[in-house]
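**Q** next come a sequence and a model predicted from it.
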Amino acid sequence: MRELLKIMKERALLELENTNKLEELEQLRIKFLGKKGELTQVLRGMGSLSSEERPIVGQVANEVRVLIENGIEKVKEKLKEESKNIKLNAEILDISMPGTQIEKGHRHPLIGVMEELENIFMSMGFSIVQGPEVETVYNNFDALNSPENHPSRDPSDTFYITDDILLRTHTSPVQIRTMKENKPPLRIVSAGRTFRFDDVDDTHSPMFHQLEGLVVDKNITMANLKHTIDMFIRELFGSQMKTRFRPHYFPFTEPSAEVDVSCLKCMGKGCEACNGTGWSMELLGCGMVHPNVLRNCGIDPEIYSGFAFGLGVDRIAMVKYGINNIRLLFENDMRFLNQF
């Protein structure tokens, strides 16, 4: 059997010398060292040897295995190096040729506006808070003092997942979560996607973006709200901008108002863009936080008061850039996006 191992070793080394491809090398490994290889067959026959011969033959077999394995590894490295050199020699690199220009991306106008809004409010001392887009009915409606017969609760207006779970219709649930988890004073803004059953037209989309703010502290009044909104509008559009507060109704604020801003085209003089009124479209809604909302979040309305406001990021982007169709913000037409 030792003579058989010697012959196998010499034959394996000879075949290794004549191997020129990695595929052939793998076949050679299987032939000699595989589960059904020649060395394995020899080792299976060791059971017929005497107890004196068995360790001697086992040692020789192990030496042959190591020798073949090392030989295979050396040939493999040699073949890989040769293959690499062939590829390098075949490649032609002309360093005088102009390089390929890498086209850089940029912020989507919506994301850019959202970040700009957040930065303005952070400079005013607000903190940025995020929340889930899939919400509970309680956080989205009940805790916000929305009556059970409010139209927004209807399945024709809201995307329900179950009877108790829905896609948030505004970012106000983030305010509820914040008031439940933190004690006043609070000064936060939250921005993100919201969802409503709206027919798509020039100014409406079933998916849109909102940014909402909340301030809760002692002795907060409507004057604080008006001053904050005025500062924000002037910081966003310029110091010459004027605001107009119109009474409105929201179930989660009392009193409530909608805010208009000067027409960006004529700056309040009156033009075709604003139908001669001097005012742009309604920009945001706001009001003093309803006492029931504070109670639902464990805050005593006899001690604390607050104000909240909400605006459509999409609408801000449309006013700022003079975009007349909200569809353009979501169609991913590069001809449109490259303008920004």
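**A** In hand now; what should we look at?
**Q** from here on, contacts and neighbour counts on C-alpha atoms
**A** Fine.
**Q** tell me what whichever strand or helix holds L211 is packed against?
**A** Under the criterion of DSSP states H and E, L211 resides in strand 207-217. Under the contact definition 3 or more C-alpha pairs under 8 Å, 6 or more residues apart in numbering; DSSP states H and E, strand 207-217 sits against helix 172-181, strand 186-195, strand 305-312, helix 313-321.
**Q** next one: the helix or strand just after that strand to chain centre, how far?
**A** Downstream of strand 207-217, the next assigned helix or strand under DSSP H and E is helix 222-237. Remark: helix 222-237 is offset 31 Å from the chain centroid, using C-alpha atoms, centre = their mean, to the nearest Å.
**Q** contact partners of helix 222-237?
**A** With C-alpha atoms under 8 Å, 6 or more residues apart in numbering as the test, helix 222-237 has contacts from 117, 120-121, 240-243, 261, 287-288, 307-308, 320.
**Q** so which of the helices and strands packed on strand 207-217 is the most packed in?
**A** Highest mean neighbour count among these (mean count of other C-alpha atoms under 10 Å): strand 305-312, with a mean of 24.
**Q** comparison target, given below:
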Amino acid sequence: MTNLRGKYIEAVAGASSEAALEEVRLAALGKKGEISALMATLGKMDPEARKAAGAAMNLLRDEIDAALRARKAALSDAALDARLRAEWLDVTLPARPRPRGTIHPVSQVMEELTAIFADMGFSVAEGPQVESDWYNFDALNIPPEHPARQEHDTFFMHRDPNDPRPPHVLRTHTSPVQIRAVVDQGVPLRVIAPGRVYRMDMDQTHTPMFHQVEGIAIDRDISMANLKWTLEEFCRAFFEVDKVELRFRASHFPFTEPSAEVDIRYSNVGGQLRIGEGDKWMEILGSGMMHPKVLAAAGVDPNEWQGFAFGVGIDRIAMLKYGIPDLRAFFESDLRWLRHYGFSALDMPDLAGGLSR
């Protein structure tokens, strides 16, 4: 057994690979290995001889097995070291450049609007895009014969013919959100409701889905003067100019009385739009004092409370501020357009640092 021990200890030490080491293991400890064959002779020995020989054989087997395990671990470590040397890289090198996405102009303008109105004490309200007929029309004093309630203007959801309820609609404005906010939060209240709205229209300045922000302020002594100041401050902050001039023109909306469309003074010099100067006027939004029926529908006593409301097309004012000529491009997912008009994700708009940086 001494000869066997020396033979296999030397063979284990001389194995240069895991495959060669496996051959040594099979030759020594495999089913047909020398040490295994030697241990098979124990059954033919008398008890005293078997006891002495068995102890020596077990010791030899364990020693060879330990040598095999140690050599295998050493070979694995050596292979790992060689691989690490071969696959070495400099982790201090700059990373490979990756394309970066940009913030869509609509998302950017929504953030700008939120920052401006938050500074004036308005909170943001959200609501469902699939609305009931009552929230979208009835609560806003829009009569059944109004054109907005016809299929050529509004997307109606399917309703079972046996169901007598009016069909739901894809909201045509974010005014339903304001009604929900008044019902849920009560008055006094100041909220804006930005979001997607849907109407059946499509041309260079209209799309079937677009974005609006509408706002309301309700208190006991709200007046048109408060509305005028709010809109002037908003335009001054949004267009980042020191002076703006707004013109209120009498109009009609079912949900406000009196109602006014608002124009802003501008000039166009060499294709560059300049807000607050010149002799031209551009319509930018609709506004007015909340109709008493709208307040009553929201559970507010119009004899004690009054408020103003306004609505702005987010896509339109984004086009106006950032010189975007075609509204349809907003929704085409053209990466070249997004790279040109998009904004850095790290540049969050705020009033102190400037809205668009």
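**A** Now that the structure is in, tell me what you want to look at. The structure displayed is predicted, hence computed values, not measured ones.
**Q** superposed, what's their TM-score?
**A** After superposition, the two chains reach a TM-score (TM-score structural alignment, normalised by the length of the first structure) of 0.70; 266 aligned residues with a C-alpha RMSD of 3.2 Å.
**Q** how about the contacts of helix 222-237 of the first structure in CSV, adding secondary structure and distance to R295 of the first structure?
**A** What follows is the contacts of helix 222-237 of the first structure, written out as CSV (DSSP: H, G, I helix; E, B strand; the rest coil; distance: C-alpha to C-alpha, whole Å):
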residue, secondary structure, distance to R295 of the first structure
L117, helix, 29
I120, helix, 30
F121, helix, 26
Q240, coil, 39
M241, coil, 37
K242, coil, 35
T243, strand, 31
V261, strand, 33
G287, strand, 17
M288, strand, 14
F307, strand, 15
A308, strand, 15
K320, helix, 38
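**Q** can you say which two of these are spatially most distant?
**A** M288 and K320 (27.1 Å; C-alpha to C-alpha).
**Q** the strand holding L211 of the first structure vs the second structure, average offset?
**A** Once fitted to the second structure, strand 207-217 of the first structure is off its aligned match by 0.5 Å on average (mean C-alpha distance after the TM-score superposition for the first structure).
**Q** what range does that strand cover in the second structure?
**A** Alignment of strand 207-217 of the first structure against the second structure: residues 209-219, by TM-score structural alignment.
**Q** what's the top helix by length along the second structure packed up against?
**A** Using DSSP state H, we find that the single longest helix of the second structure is helix 47-86. The contact analysis (3+ C-alpha pairs under 8 Å, 6+ apart) places helix 47-86 of the second structure against helix 2-14, helix 18-29, helix 34-39.
**Q** turn those helices into a markdown table, including distance to E87 of the second structure and mean neighbour count.
**A** Conversion of those to a markdown table gives the following (distance: least, C-alpha to C-alpha, whole Å; neighbours: other C-alpha atoms under 10 Å):
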| stretch | distance to E87 of the second structure | mean neighbour count |
| --- | --- | --- |
| helix 2-14 | 27 | 14 |
| helix 18-29 | 21 | 17 |
| helix 34-39 | 41 | 16 |
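**Q** which of these sits closest to A297 of the second structure?
**A** The closest of those to A297 of the second structure is helix 18-29. By C-alpha to C-alpha, the value is 84.1 Å.
**Q** next, the angle helix 47-86 makes with that closest one.
**A** Interaxial angle, helix 18-29 of the second structure versus helix 47-86 (axes from the mean of the first three to the mean of the last three C-alpha atoms, to 10 degrees): 180 degrees.
**Q** off-centre distance for helix 18-29 of the second structure?
**A** Its chain's C-alpha centre and that of helix 18-29 of the second structure lie 59 Å apart, by C-alpha atoms, centre = their mean.
**Q** the stretch 251-357 of the second structure: helices as residue ranges?
**A** Using DSSP state H, counting those that start in this stretch, the helices found in the stretch 251-357 of the second structure span residues 292-297, 314-322, 335-341.
**Q** ignore the last one, the stretch 51-200 of the first structure
**A** In the stretch 51-200 of the first structure, the helices defined using DSSP H, counting those that start in this stretch lie at 53-90, 109-123, 137-140, 172-181.
**Q** what sits up against stretch 260-280 of the first structure?
**A** With C-alpha under 8 Å, 6+ apart as the test, stretch 260-280 of the first structure has contacts from 233, 240-246, 281-284, 319-320.
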